[in-house]
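Trainee: Sharing a model that was predicted from the sequence below.
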Amino acid sequence: MISQENNTPDEQMLQNSEKMQDQLTAAEAETTTTTTVIDTKNEINERIEAIQHELLQMQQRERDNLLRAKAEIENMRRRSEIELEKAYKFSIERFATELLPVIDNLERALYMSDKSNSYIASTVEGIELTLKSLLDTVSKFGIEVVSKTNVPFNPDIHQAMTIQESENYPPNYVMIVMQKGYILHGRLIRPAMVTVSKAAANNP
């Protein structure tokens, strides 16, 4: 190995230049490595943030789906309860409709009976008690009778059979109920057949 003491000034300058070049190359390599590490860390952090954001979105979607499923189940439960209630309320509609002629016949029998005849007094009383018991029973199941007179004509519950002039009733009022109507839990099962008033010709 040649000692630097024996080197000429030019040789020493060349050696010093080579050393500086080596030091610069090493520094650049270290800087490049550090920059690469920093870039890698940034990429990892960005990826972690993206995954966390995606997880949050998935959790939100799952919560939304769960809430929608709960709401749908609640709606189905309410609809089922309403349908069940309606089925219960109107389960006797057909039976009630078939029963109405029986009530009509009992009322007709009472109307045509001679209540002054003592021989049939017990029979008339029996019919009255039977009719009353029958009406009380159907009332317990939500059946209402439409039989009032001197009330405004209502096409939802009345069926006008005739129209008569009248000075005793306001126009378009129920004067006579020829056949009673019936309502089951607010639903009309038979309209009342009625005579409706109109203004008299001499009293417009």
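Mentor: In hand now; what should we look at?
Trainee: For the rest of this, base every contact and every neighbour count on C-alpha atoms.
Mentor: Fine.
Trainee: after the helix or strand hosting Leu99, next one along is what?
Mentor: Element membership for Leu99 (DSSP states H and E) is helix 93-112. Heading C-terminal from helix 93-112, the first helix or strand you meet, by DSSP H and E, is helix 121-140.
Trainee: and that following helix, what other elements does it pack with?
Mentor: helix 93-112 (3 or more Cα pairs under 8 Å, 6 or more residues apart in numbering; DSSP states H and E).
Trainee: what's the distance between the most centrally placed residue in the chain and Leu67?
Mentor: Central residue of the chain (Cα atoms, centre = their mean): Asn75, 6.2 Å from the mean position. The spacing between Asn75 and Leu67, counted by Cα to Cα, to the nearest Å, is 12 Å.
Trainee: ok, second structure coming up, stack it against the first:
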Amino acid sequence: MTKEKNNTLNEEVESETVELTNDEVETVFAEAEDSKDDSTNIDYAAEIQNLTSKLEEADNRYLRLQADFDNFRRRTRLDIEAGEKYKAQKLVTELLPTLDNFERALQIEADNDQTRSLLQGMEMVYRSLVDALKKEGVEPIEAVGKEFDPNFHQAVMQGEDENFGSNIVSAEFQKGYMLKDRVIRPSMVKVNQ
């Protein structure tokens, strides 16, 4: 008999559906909230505050990480641009002594036709070397007659010459060169007092 009663009750429960309106649902939840003790509500508030602070901390870490990444990307881009801009610096630095030797050799006085034709050949090689360096952005630093600038000139001597004013370069011992906007080698100069 109990099985029959259970089946009957189950059928009755299944046949009846309970429909509640939104207001009734809210009332049920409000009553459930009121029935909780105050200590539970305080725990929820503390937990919400804790989670909010953790979320703010995570957001701050994310923003700092994003800023660090942006800075890294910018530095990398600038390094690549500088590498491209000054890619010839090592080669130019190694060629400057050769250029100096050519200039010294071209200052020799030719006393016969063989020496003159040899000097002409050397001058042609020298000009082609200078032209190739100019194409890469290498320019000589002008020194004689210019005001001494420690960014471009290296003073190795001081002297007095009435043809030049004070702090003016009066002689150049070794040419200086720039690659685009970077000094590769400063000019070695004599400065008038």
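Mentor: Cool, the structure landed. Because the structure is a prediction, the values reported are computed rather than measured.
Trainee: contacting residues for Ala143 of structure 2?
Mentor: Ala143 of structure 2 sits next to 153, 169, 171-172, 187, 189 when contact means Cα atoms under 8 Å, 6 or more residues apart in numbering.
Trainee: Okay, angle between the lengthiest helix in structure 2 and helix 89-106 too, please.
Mentor: Counting residues, the longest helix found in structure 2 (DSSP state H) is helix 38-85. With axes from the mean of the first three to the mean of the last three Cα atoms, to 10 degrees as the basis, helix 38-85 of structure 2 and helix 89-106 are set at 20 degrees to each other.
Trainee: Relative to structure 1, what is the average displacement of helix 38-85 of structure 2?
Mentor: With mean Cα distance after the TM-score superposition for structure 1, helix 38-85 of structure 2 departs from structure 1 by a mean of 2.5 Å once superposed.
Trainee: Between the two ends of stretch 108-119 of structure 1, how far is it?
Mentor: For stretch 108-119 of structure 1, the end-to-end distance is 19 Å (Cα to Cα).
Trainee: quick one: contacts of it?
Mentor: Counting by Cα under 8 Å, 6+ apart, 120-121, 124, 127-128 sit against stretch 108-119 of structure 1.
Trainee: so which helix or strand takes in Val25 of structure 2?
Mentor: Here Val25 of structure 2 is assigned to helix 22-35, by DSSP H and E.
Trainee: got it, and Phe164 of structure 2?
Mentor: Going by DSSP H and E, Phe164 of structure 2 is not in any helix or strand.
Trainee: before we move on, back to that, what's the match for the residue nearest to the centre of structure 1 in structure 2?
Mentor: For Asn75 of structure 1, the aligned residue in structure 2 is Asn71 (criterion: TM-score structural alignment).
Trainee: re the thing from before, closest one of the contacts of stretch 108-119 of structure 1 to Asn45 of structure 1?
Mentor: Glu128 (92.9 Å; Cα to Cα).
Trainee: what's around that closest one, how many residues?
Mentor: 16 (other Cα atoms under 10 Å).
Trainee: now swap in the one 4 residues further on and tell me
Mentor: A total of 13 residues lie near Lys132 of structure 1 under the criterion other Cα under 10 Å.
Trainee: In structure 2, what residue corresponds to it?
Mentor: Aligned partner of Lys132 of structure 1 by TM-score structural alignment: Arg127.
Trainee: try Thr195 of structure 1
Mentor: In structure 2, Thr195 of structure 1 lands on Lys190 (TM-score structural alignment).
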